[in-house]
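Q: sequence and computational prediction follow.
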Amino acid sequence: MNTEDRVAWLQKVEWQIQERKEYEHLAADAKASLAIEGKYKLKKMITLTSSIP
């Protein structure tokens, strides 16, 4: 592997690591929003069921 190939390979690996970090960040955001939505729906269901005589 010559120097140019090695530099290209390292840049590719660096780009993949950066891309993975972005996906992990998006996944964390999605999990957080699903958790908030789930709590809201649960609260709404409890409110609805508690209002039933």
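A: Good, I have the coordinates.
Q: only C-alpha atoms from now on, for both contacts and neighbour counts.
A: Noted.
Q: and residue 8, what element?
A: Of the helices and strands defined by DSSP states H and E, residue 8 is found in helix 3-50.
Q: take a look at this one as well, against the first:
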Amino acid sequence: MKKNISLRFIRIRTTIVLIVSFLIINAFIHVQFYNQRKEAKLKAEYTAE
């Protein structure tokens, strides 16, 4: 017996996957940017001493 997957279900599932992927990538980029900025600030403080 085959499952009958509706087009609406596929669209909803695709939308959810895209949103979750976007949030994960956005969080990763935010963390990387924050760490880079923090590292630059520490380097500037060290050279100022």
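A: Arrived safely, thanks for sending. Please read all numbers here as calculations on a predicted model, not as lab measurements.
Q: ok, back up a step: now do the helix holding residue 8 of structure 1: distance to the chain's middle.
A: 1 Å (CA atoms, centre = their mean, to the nearest Å).
Q: so stretch 14-21 of structure 2 corresponds to what in structure 1?
A: Counterpart in structure 1 of stretch 14-21 of structure 2, with TM-score structural alignment as the criterion, is residues 4-11.
Q: quick check: buried residues in the matching stretch?
A: Applying a neighbour-count criterion of 16 or more other CA atoms under 10 Å, one finds nothing buried in stretch 4-11 of structure 1.
Q: just the residues contacting it, thanks.
A: Counting by CA atoms under 8 Å, 6 or more residues apart in numbering, stretch 4-11 of structure 1 makes contact with no residue outside itself.
Q: let's see that with 10 Å instead.
A: For stretch 4-11 of structure 1, contacts defined as CA atoms under 10 Å, 6 or more residues apart in numbering pick out 1, 3, 12, 13, 14, 15, 16, 17.
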